[in-house]
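**Student:** Here you go, sequence then predicted model.
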Amino acid sequence: MADPFYLTTAIHYPNGRPHIGHAYETIAADVLARFHRQMGREVRFQTGTDEHGLKMAQKARELGITPRALADEMSGHFRSLFDQLDISYDRFIRTSEDVHHRASQAIWRAMEAKGDLYLDRYEGWYSIRDEAYYDASELTEGEGGEKLSPQGTPVEWTEEETWFFRLSNYQDKLLALYSENPDFIRPASRRNEVLRFVEGGLRDLSVSRTSFDWGVKVPGAENHVMYVWVDALTNYLTGLGYPDATPDMAKFWPADLHLIGKDITRFHTVYWPAFLMSADIPLPKQVFAHGFLLNRGQKESKSLGNVTDPGELAERYGVDVLRYFLLREFSFGQDGSYSAEAIVNRSNSELANSFGNLAQRTLSLIFKNCEAALPEVHRHTDEDNALFTHVDRVIHQEMPAAYADLAFAQALEAWMGAVFACNAYIDAAAPWALKKTDPERMQTVLATLYICIAQLAVAVVPVMPGSMAKLLCAMGIGEDLRSPDAIRSHWYSPLAESDFRLDQPQGLFPRLELPAAEGEGA
């Protein structure tokens, strides 16, 4: 029995509607969840919204509504987007839920019982946008002389009574963690950044606020709310039933992977493991911090007017085209840039012209020349077997290894290589010319292609679940065959000998066109 697999995204801050970065991270997590389910693992996939903090309170005040009303509305937009993008989450968590308040207060009490929390006064620099405290040595100066965080966000001087967490006690323990578990932080560039930060010395962390009340109340100090990151990080436990000893806690914790953006690496790889060590809770196995998604090389911002609605992109180009493009175009972990032209070109060249055309040609030839029945296999040649070997290597070795390593672009590069091999095979064999000269060979060639197309479709189900389900259904491939291992077995002959018949084949990926005015933005 394969081990369970627990995967989380960062929970998304809903002080505005979701943007393309939220879609990017959640699609990547969904592909990983679907891959591990195909491998026979019981997967728990959690995403959601991080609804507390000063930013939410201020935004709600600007709009003349309560923070709760803002959270309800915006969280709904995130859930709707993820449903539109075919995200197969098992739990959509909201930090405003009562069960989450209970979990956050439980981990607070555990840290307090360890002696790691104390009351004092905080004076220092705080970024409302980042919900983060910064040392003066980390700040830079903006064009107008204003002080900025390392993320380029404004900071303000803050003074208030606050509870502190003894982060300084955990420097050596954290360094030992990174040394003993080099894959705890990935990719290596993020690990090196965190190492340098922790080696530079850790100061105790302010973990409560009194200047606003939209958050989780501190147990025994009701005029304090928890620092939003104590509350937010605890969501990974809340979703499994913490603090109760639930079957899900026993089965899925520690998490196998926290998938996050690189801008919140410090919170997940310094603060979070320190909180867990303090509370005597096992640590997650890995944190992977991916890069930013740039619009034509620029970060999206409202001031630049280049903010993209991912739902509109999905409507314009197709959900699966968007999913495929975002994971195919650049290496996961690095920054990547997208544009309308890039999406259209990638979809047309690879999905429409290569794989879509391969499937359409093959199924149409069978429909026309074999009376819609699957062709018989008479004798495989060396060319047939070479193609089988290539496809088998890709879907059983190269793609699983790449998926498991979060190397999505590498997985899809290998997949496309197998698609190209199938296209070269059909062009060389020319089954349309064999009907008169060698009908048995025609049938064997078409059967070979049918088997390979089915295997390639199954292998890319995690990336394009809707399109591949449509194709596999048209090909008579049932749910029980939609895993790499199942589709490797002897399924073709029983299907060919059954009453199954192809319907008139339909195009899978229509060619896309750029709108006439598509010169400015994506």
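**Tutor:** Cool, got the structure.

**Student:** Please make it C-alpha for all contacts and neighbour counts, starting now.
**Tutor:** Noted.

**Student:** Go ahead and confirm residue 309 touches residue 19.
**Tutor:** Yes. Here residue 309 reaches residue 19: they are 5.7 Å apart, a contact under CA atoms under 8 Å.

**Student:** you'd agree residue 93 is in a helix?
**Tutor:** No. Residue 93 is assigned strand when assessed by DSSP: H, G, I helix; E, B strand; the rest coil, not a helix.

**Student:** residues in contact with stretch 343-355?
**Tutor:** Contact with stretch 343-355 is made by 317, 321-322, 325, 416, 419-420, 423, 508-514, as judged by CA atoms under 8 Å, 6 or more residues apart in numbering.

**Student:** For stretch 155-166, buried residues please.
**Tutor:** 155, 161, 162, 163, 164, 165, 166 (16 or more other CA atoms under 10 Å).

**Student:** From residue 114, how far off is the fourth one?
**Tutor:** When CA to CA, to the nearest Å is the yardstick, residue 163 and residue 114 sit 14 Å from each other.

**Student:** Pull up the gap between the closest residue to residue 140 other than its chain neighbours and residue 134, please.
**Tutor:** Nearest-residue entry for residue 140: residue 148, 5.2 Å, with adjacent residues in sequence omitted and distances by CA to CA, 6 or more residues apart in numbering. Residue 148 is 10 Å from residue 134, where distance means CA to CA.

**Student:** And here is the other one:
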Amino acid sequence: MSQRFFLTTAIDYVNGRPHLGHAYEKILADVMVRHRRSLGEEVFFLTGVDEHGQKVQQSAQKAGLTSQEFCDQTSALFRDLWARLGLSNDRFVRTTDQPHKDYVRACLQKLYDKGEIYFKEHEGFYSARAEQFVTEKDQVDGVWPEIYGEVVKTKEPNYFFKLAAYQDWLRQYVTDHPEFIFPSFRRNEVLAALENPIGDLCISRPKSRLEWGIPLPFAEDFVTYVWFDALINYVSFADPGLPTDKWPADVHLIGKDILIPAHAVYWPIMLKALGLEQPKQLVVHGWWMNRGAKMSKSVGNVVDPEPYIETFGPDALRYFVMREMSLGQDADFTDEKFIQRYQSDLGNDLGNLVQRSLSMIGRYREGSVPARPAEALTDLDRELESDEPTTLFREAMESKQIHIALQHLWAYLQKANQYVEQSAPWKLAKDPALAPRLDVVLATLAETVRRVAVLTASVLPHTSEKIYAVLNLPVTAESFRLTEAAFGNRLEGKPVQPPTPLFPRIEVEKEEGKKA
């Protein structure tokens, strides 16, 4: 039986359209699971949307829709975008699905029966934007930060989960499991946060104030706090009818803004109290900035991925966000950077190599890949045969340094393009006596192109399939296994199709940002 790899992502809140930040996280997840499949592992990739809560109810009312109608419309935008980007998720989840609601209620009843949930009158400050109660210690210089929006003082009865009772356990768990949070500086932030009292967690909202949520099984006049509901989904959707069959996740992928307290405090303690295992690792990514400024709907600088997909294709966007961001750090998005990567990296380095390599096979060998006798190879040919590019690529991918993996791969592409210039097939074709040498060069280029298709498949799946199509190779589950990146003579004697540009040059206006 092959090794299994289970990855979950944050589920996206449906009170607005998907933007670049949503797209980046899901592309990152897809690249990670595609790489795992290339190693022959059995993969389960879970993603979806978070559909309950006050902001959704308010957005639906503003749009003149029921909450369910609003969720149906908005969740479709996420699902459609993921399909356009070529995500290979095994399941797309919605927290309004009945199996999830049933599972959340079962979890709540279990905790209530154990005495982990209690009822009390609560007075405090409430942030509608964050959909949580806050305290004066959350203020900065006496002012509520922008992330909380309008904060109002409220008094109401609610149900509370005994979060504080597990604080010492959580601090010890994070200390004893240094691999639990990646990158390590995020783990240090969690430990620092746990030095302060965390308090208990209000896990209900009265229906008199909020109707759009999962009713508590032991108090039907209250609905479940959206974070308690949402955090359960990673387990509830793991397998229908048997929620813990695939749990725990090997990787749970989230943005830095929802690490503390939701995923690094609430969630681990909830799992502990329910008797469930912890995910093996929380992988925390940074934010995309727009010309150095944080993207914000209120500022109007949020980048909509749709126009980039429409103009440049999904793989161009996938490549850019993987190449530009070091996982865990912030990165900057500008049209100039995007276009430069498209034209130079994708158009010139990758697209041009494929285009001229296969075009010359068509021109000089009637579209059939010639033989490549081992005894005819020179040191120049053998340089492209080295296993080092595959080794470096794999090592970087498995250390979650995808931008470094792409740097190694593009160094190999540049070497291949240099090989074309140094070998000069167009000159060899002029002298019949050099025909054997021309055969070796053309066969080496064809095999290099095939190898590149294998190595780029996790990041550029559509492009890899296009390359395989012009090479007349079948696309199967085994086509892009990393074992296939070894150099060989798989194409000898086989016809290739006339290539079309993979990344055609596009004239674009000098303007910044296609905004949401």
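**Tutor:** Structure's in. What do you need? Just so we're clear, the structure is a prediction, and the values are computed from it rather than from any experiment.

**Student:** Now the TM-score, please.
**Tutor:** In this superposition the chains share a TM-score of 0.94, using TM-score structural alignment, normalised by the length of structure 2; 506 aligned residues with a CA RMSD of 1.8 Å.

**Student:** ok, the contacts of stretch 343-355 of structure 1 vs residue 237 of structure 1, which is closest?
**Tutor:** Closest approach to residue 237 of structure 1 among those (CA to CA): residue 322, at 31.2 Å.

**Student:** mind checking what the closest one lines up with in structure 2?
**Tutor:** In the superposition onto structure 2, residue 322 of structure 1 corresponds to residue 317 when matched by TM-score structural alignment.

**Student:** So what's the gap between the helix or strand that match falls within and the chain middle?
**Tutor:** Residue 317 of structure 2 is located in helix 314-324, with elements delineated by DSSP states H and E. In terms of CA atoms, centre = their mean, to the nearest Å, the centre of helix 314-324 of structure 2 is set 11 Å apart from its chain centre.

**Student:** Average separation of it from the aligned part of structure 1, please.
**Tutor:** Following superposition, helix 314-324 of structure 2 is found to deviate from structure 1 by 0.7 Å on average (mean CA distance after the TM-score superposition for structure 1).

**Student:** Touching that helix from outside, list them.
**Tutor:** The contact list for helix 314-324 of structure 2 (CA under 8 Å, 6+ apart) reads 24, 27-28, 84-86, 305, 308-309, 331-332, 338, 341-342, 346, 402-404, 406-407, 459-463.

**Student:** now, which of those residues lie within helices?
**Tutor:** When DSSP state H is applied, those are split such that 24, 27-28, 84-85, 308-309, 338, 402-404, 406-407, 461-463 fall in helices.

**Student:** Report the buried residues of stretch 447-466 of structure 1.
**Tutor:** By 16+ other CA under 10 Å, the buried positions in stretch 447-466 of structure 1 come out as 447-465.

**Student:** What span of structure 2 is that stretch aligned with?
**Tutor:** The aligned range for stretch 447-466 of structure 1 in structure 2 is 443-462, by TM-score structural alignment.

**Student:** And the contacts of stretch 456-475 of structure 1?
**Tutor:** Outside of stretch 456-475 of structure 1, the residues within contact range by CA under 8 Å, 6+ apart are 30-35, 86, 320-321, 323-324, 391, 395, 399, 415, 418-419, 454, 478, 482-484, 487, 502-503, 505, 508.

**Student:** if we can go back for a sec, off-centre distance for the match of stretch 447-466 of structure 1?
**Tutor:** Between the mean C-alpha position of stretch 443-462 of structure 2 and that of its chain there is a distance of 22 Å (CA atoms, centre = their mean).
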